[in-house]
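>>> Pasting the sequence and the predicted model now:
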Amino acid sequence: MEDGSSSRGHPLLRWRKVEGAYSHGFSLAQIQSLAAICRTLLPPPPSLDSFHSQPSLPDEVGEMMARHGRPEAVAVVRIVLKILSSRLGSLLLCGTLCIDAKWPFLHTFSQLPLHTREAILRAWSKQSGVFVPLRITFLLVKFFCLFYFFARADENSKNPAWESIGYRVDTRERGWKEERPLEKGIIETVDEDDISIRQSLLDKGVHVAEDNTIRCDVVVVGSGCGGGVAAANLAMAGLKVVVLEKGNYFSPRDYSSLEGPSMAELYEKSGLMTTVDGKFMVLAGSTVGGGSAVNWSASIRTPDHVLQEWSTEHKIKLFNSQEYHSAMDQVMTRLGITESCEREGFQNQVLRKGCERLGLKVEPVPRNSPRDHYCGSCGYGCRTGDKNGTDRTWLVDAVDNGAVILTGIKAEKFILEDSNDNSNGRHQRRKRCVGVIASSLGGKIKKKLWLEARATISAAGSLLTPPLMLSSKLENPHIGRNLRLHPVLMTWGYFPEEGSEFSGKMYEGGIITSVHHVTGTESGSGSRAVLETPLIGPASYAGLVPWVSAADFKDRMVRYGRTAHVFALVRDNGSGEVVKEGDVKYRLSQKDKESLRVGLRQALRILIAAGAAEVGTYRSDGQRMKCEGLTAEAMEEFLDSVDAVGGVRTRGEHWTTYFSAHQMGSCRMGASAGEGAVDENGQSWEAEGLFVCDGSVLPSAIGINPMITIQSTAYCISRRIAISLQKGR
């Protein structure tokens, strides 16, 4: 299993490891125990191209788990698998179910019949307290086994199980106009070495000193919503800009719409990042274009009540200024925002019809794509090239004005010097940033790259900007704190195709084209929750859907294509922190849990009103209800049982997983160093010349999809930087 081995211009297709070259570190005995669990999770032959025909699958699952699972959780799994390989160990973890009246009387887990192993796994999924390691083992193996089984593809981009569940990969003709619109500004370091990188930079007009120090006006770390806008504005102001992106560059011709390899190449931690406690799965883009290259196109202006709150309670006057509103207009124009779509996909048809039947307001969602854009796989890169991420807009503007983008480059720390800022009338900063030190990832460049600049911008996102600033010895207490995640929980409804008024499959059509706002309890406070529809591929669905038996799992997968999802998103009051790369901590407030519960209940009502044959949640016990002949009393009784208890370590039998695709606030703006990590200009309170230009500067959560807010904020910050640098010439 490769980590997504695409190089320049190569489609995102391959995602497997050469058999016999595994580095997972599991022993043969552990792999045998793992194989037994996998055979239990997946239906027996001939269902879904069974596990039994794939002898290498346990090794593949072990490899993926070792590579992407949290180390402490994987360590627990290793111990459990080792114990299960012995008879006495199996007795300890599985109880009397391992005992038989016939010789050899006591069996290992792998020797038990399927129905017994199923009963054991069901028991593990409910364990808590001292036995929570068994729940962790169940969750980790279940997720990675089922995810990999439905993500893998052969040389022809096929998976036999996809036909069984009615899934088809998007193979429409690609409609791009330019093959690689950023080509003239891109340097892909995977193709460079210590000697050639110097010449490549010189060829693109970047000054490289004799000691190989790279000099420019501005260096931007990150190329997403914040970095892309900043690079464009600064380059168009006549400044020499160098952008550092640790991900790779892909254009529409490279996208395959294959879930596994696309997530491996385009997302942070291959799209498998979790919070430290495992309660949240966190999606963040990691490619040229960042989150804008893989998001779901929703392009919503910052709500007025949020702008008012930020300008008054947080004392950031920018957000209630004409400057900011003008920036939003400029961003909406550059992204080509359309206010509605010509045709809605299956899931959005369901959401709209359910709302209409209940008399609820449902609104069209503005998108950064044409009205006829009917793409259900934009989360894996838009293969038609119609979605206007920064890789198709702002970064094109940047390279057209001389900016250079280095891919496969990771910033390690900022170069800080003592400051001589003693001027009156502004905050005195003790440090001055003069650039950044970076290193190449996976290429032939062995030396560190030193980039000196008049201004340095961190646009690495809310999960990576704080660790980068802290690794540079900055100490403001707000760095890495106040993290907001827009917590999400999902519901589902099954709509049989026969006789249905809704056409299509759940993976077809625009991902988010309709939205319902669950009314807030306080006037002017915005929504209690936002209801939208997600992209969820077959592998993600398989890994996350509740598992109670192999037969039940098969039934859920066969119905995958006609299972509509509606998720509830809340503007969180709870917060978290990320002070070390990859270690995201978050605590959901009780108020947020209640808002999620309200949102879930409303989503289920909508699905029922739309005519679902069955509805349910993602709670671990497979919470579901058939709708035929449903009485009002029975529906209310079911809805009363819906809760928002999340996390594998949660006490009690039932739990669910929260999701987050929006991260904000971890280096928030503040009116002073005591109230935020950066000022209203995005400049660090500690280091002159160091700016933050991504979602981490937002004072709090927004409550809606944040792309327009992040880009508009970056527009204002970068325009101010440009004016300042032009004056300083």
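Thanks, I have the structure now. Residues are numbered from 1 along each chain as shown.

>>> contacts, neighbours, all on C-alpha from now
Will do.

>>> Quick one: end-to-end length of stretch 569-586, please.
Criterion Cα to Cα, to the nearest Å; first-to-last residue distance in stretch 569-586 is 16 Å.

>>> buried stuff in it?
569-580, 582-586 (16 or more other Cα atoms under 10 Å).

>>> same deal with stretch 388-396?
Neighbour-count burial for stretch 388-396 [16+ other Cα under 10 Å]: 388-396.

>>> With respect to Phe414, which of the residues you listed is nearest?
Nearest to Phe414 out of the buried residues of stretch 388-396 is Leu395 (Cα to Cα; 23.0 Å).

>>> so the closest one is in which element?
Under the criterion of DSSP states H and E, Leu395 resides in helix 394-400.

>>> another one to put next to it:
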Amino acid sequence: MKTTTLHQHPVAIALCQALFPAGKRLPAADVDAMLGLLDEQLDGHPALRRSLLAGLTWLDHRHRFFHGRAFRQAGARQQSRFIEKLSHTPVSGKLLRLLCLPFKAIYLLDERTAEATDCRPPVQLPAQLERFRWQQQICAAGNCSDDQTLEADVVVIGSGAGGAAAAYELACRGLAVVILEEGHYYDRRDFTGKLSEVIPKLYRSSGATIATGNATIPVPVGCNVGGTTTINSGTCMRPPQAVLDQWQVDGRGVFDADNMAPWFEQVEAMLKVQRATAEAVGPIGDIIDRGAAANGFQQRHRLMRNAEGCDGQGLCQFGCPTDAKQSTNVSYIPRALERGAFLYCGFRADQLHRQGTTINGVTAVGINHEGKPIRLSIRARHVVVAMGTLFTPSFLKQQGIRNPHLGRHLTLHPAGVVNALFPDQKLGNSRSIPQGFGVADLAGEGLMFEGGTVPLAGHGLLGNVYGRNWVEQVENYPHTAYFGFMIRDTSEGRVHRGPARGIPLIRYHMNRQDFRLFLRGIETLANWYFDAGASEVQIPGPQRIETLTSKQALARFMKQRHKPSDFLITAYHPLGTARLAATPGQGVCDPLHRVFGYAGLSVMDGSCVPSSLGANPQVTIMTLASRAASQLADRLLTDGEEQTPTQQGECA
């Protein structure tokens, strides 16, 4: 069957001409080249191609229904007016946005567009990398010919913040450790900075993980060796001591400062944590510093990060192209392998081995180079599940683990963003780190301000605008300031099994208390921008961007009735779905991270964190996992076998 191409499709041609007219600096799109490139990217994805072609047919007929002739037959001005009118309709506006998304993405990812908007030149990839002995201990499913059976002391499922730290600690104690990772191992040569390449590699479901409730909240997570640490912004913060104190009061373990300090210090040393440089932070730091100071805020600072020698390429969320960021694929995993651990990547944990309530191994499944399933069976004295907050509970439920708290108590640190236009200043958004400055005066009340600059593609895909207005928005990228905040939420959500493995159903309803705090973040940040000299402030929402040109306009906006779904809300820190507790009536794991009621099974990832932190959690997760793994090693080396944790867990 002949494949319908886009570069000769009359509706696709007409749509691109309407979407991408010439601007002040950007030329009109080279439609033939753009559609040819989109055709190439759709090769091998017939379902996506069919969906796109169906959308073009819908647009053509929709125009015919209202105007008596097809969209492709209309003049340029009528096409533009039709798109603008359609964008404001509740249902068709959403369909139009989905239809235009791939075309906009191709335009934004073009090197000529990047050059015209003052973006950094393409990443210079190394021709070759030094090979290390520890890399011999990485086995990819694609390189396996036959099923394999292994024995180990401990198998760790997951290589993110919790799993990697646990594996390192266990290997350091001389235990035989196998790390299982569903994603693949990538190095600097794969971190090209090209979003169309790296997002499908590094992000689960290409970043399309979302929570639904009274707002739709994207919750992007990683699926690669390194997990979400490979795609986070590198911010390193200890949790507030008040939060740790409350955990101790609740009987979830010993978390006093004297007990925790050595563990935090160990993690921070491994990650080479240090304060971001002013050069890496860029002009946004000066803008926020100036605006916050004008409003009386004192705790203004460059953030602590795990990126020694960072050169500010602004690609932290897409794999660091220089390995400066000490994500676990650069820090903990190589160190664990140096100490004898083995890493099997491309293998998805499928079935726990159990005898009654004792867990003694796991079977994982991968796909080999011939496209055939390959099974890896590992017999182990202990299994550590570190699949992450959104996937650990689903996996445990599938294995028959029963606890009323499993999958509940989800917190997210909902985050908001406010943008501002500084037309006379180039902000170097692609030449600085996305999150390097913070303001902490309201952290005690649950509101932490942190940078949140997005790449050009994110900027251009934000908002429901088209044609000349959209081209103008893209051209303003060098002059658009991005900054954000997160809240220490009291709301709780729940993770359910989704329609397919790897696609969880996440339900989260932001309560009134949290939403009031969210609105306070919006108003506070907008005022900072105005006092720093912004010509306009932009408050993004899912359907439109609210543009304000004065504090008076801001005050009027804040007096309106709002709901969470009016704002662009994101979340990057899911926690709590298998939380630590004193008893199984309060949580899933005891203070030693052992799953209540089962011997040989622990959880060491973000799902164990008992409550919202109000601080970026990777250091906390690594610290808790390191300490728990050390205690596990003590038991395995001393007792030789695990006892089943019962109603009352031991205190750490």
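All right, it came through fine. Note that the structure is predicted; figures quoted are calculated from it, not measured.

>>> Read off where the helix or strand following the helix holding Leu395 of structure 1 ends up in structure 2.
Beyond helix 394-400 of structure 1 in the direction of the C-terminus, DSSP H and E gives the next helix or strand as strand 404-407. The alignment of strand 404-407 of structure 1 onto structure 2 (TM-score structural alignment) spans residues 342-345.

>>> and the matching stretch, how far from structure 1 on average?
Once fitted to structure 1, stretch 342-345 of structure 2 is off its aligned match by 0.9 Å on average (mean Cα distance after the TM-score superposition for structure 1).

>>> Go ahead and name everything in contact with that stretch.
137-141, 177-185, 225, 337 (Cα atoms under 8 Å, 6 or more residues apart in numbering).

>>> Secondary structure element for the nearest residue to Met65 of structure 1 once chain neighbours are set aside, which one?
On the basis of Cα to Cα, 6 or more residues apart in numbering, the spatially nearest residue to Met65 of structure 1 that is not a chain neighbour turns out to be Phe144, at 6.3 Å. Phe144 of structure 1 belongs to helix 132-151 when assigned by DSSP H and E.

>>> The helix or strand that that helix is followed by vs structure 2, average distance?
Later in the chain than helix 132-151 of structure 1, the nearest helix or strand by DSSP H and E is helix 160-164. Compared with structure 2 after fitting, helix 160-164 of structure 1 has a mean deviation of 2.1 Å; criterion: mean Cα distance after the TM-score superposition for structure 1.

>>> what does helix 160-164 of structure 1 correspond to over in structure 2?
Under TM-score structural alignment, the counterpart of helix 160-164 of structure 1 in structure 2 spans residues 112-116.

>>> And the matching stretch, what's buried?
113-114.

>>> Name the residues that touch that stretch?
Residues contacting stretch 112-116 of structure 2 (Cα under 8 Å, 6+ apart): 25-26, 107-108, 120-121, 456, 475.

>>> what does stretch 569-584 of structure 1 give?
273-276, 463-464, 466-467, 470, 479-489, 527-531, 585-589, 591-592, 595-596, 599, 666, 701-704.

>>> what span of structure 2 lines up against stretch 591-601 of structure 1?
Residue span in structure 2 matched to stretch 591-601 of structure 1, by TM-score structural alignment: 513-523.

>>> which residues sit against the matching stretch?
For stretch 513-523 of structure 2, contacts defined as Cα under 8 Å, 6+ apart pick out 416-418, 446-447, 449, 485-487, 489-491, 539, 554, 558, 563-564.

>>> cool, stretch 236-244 of structure 1 as well?
206, 216-223, 227, 231, 234-235, 397-398, 401-407, 409-411, 722.
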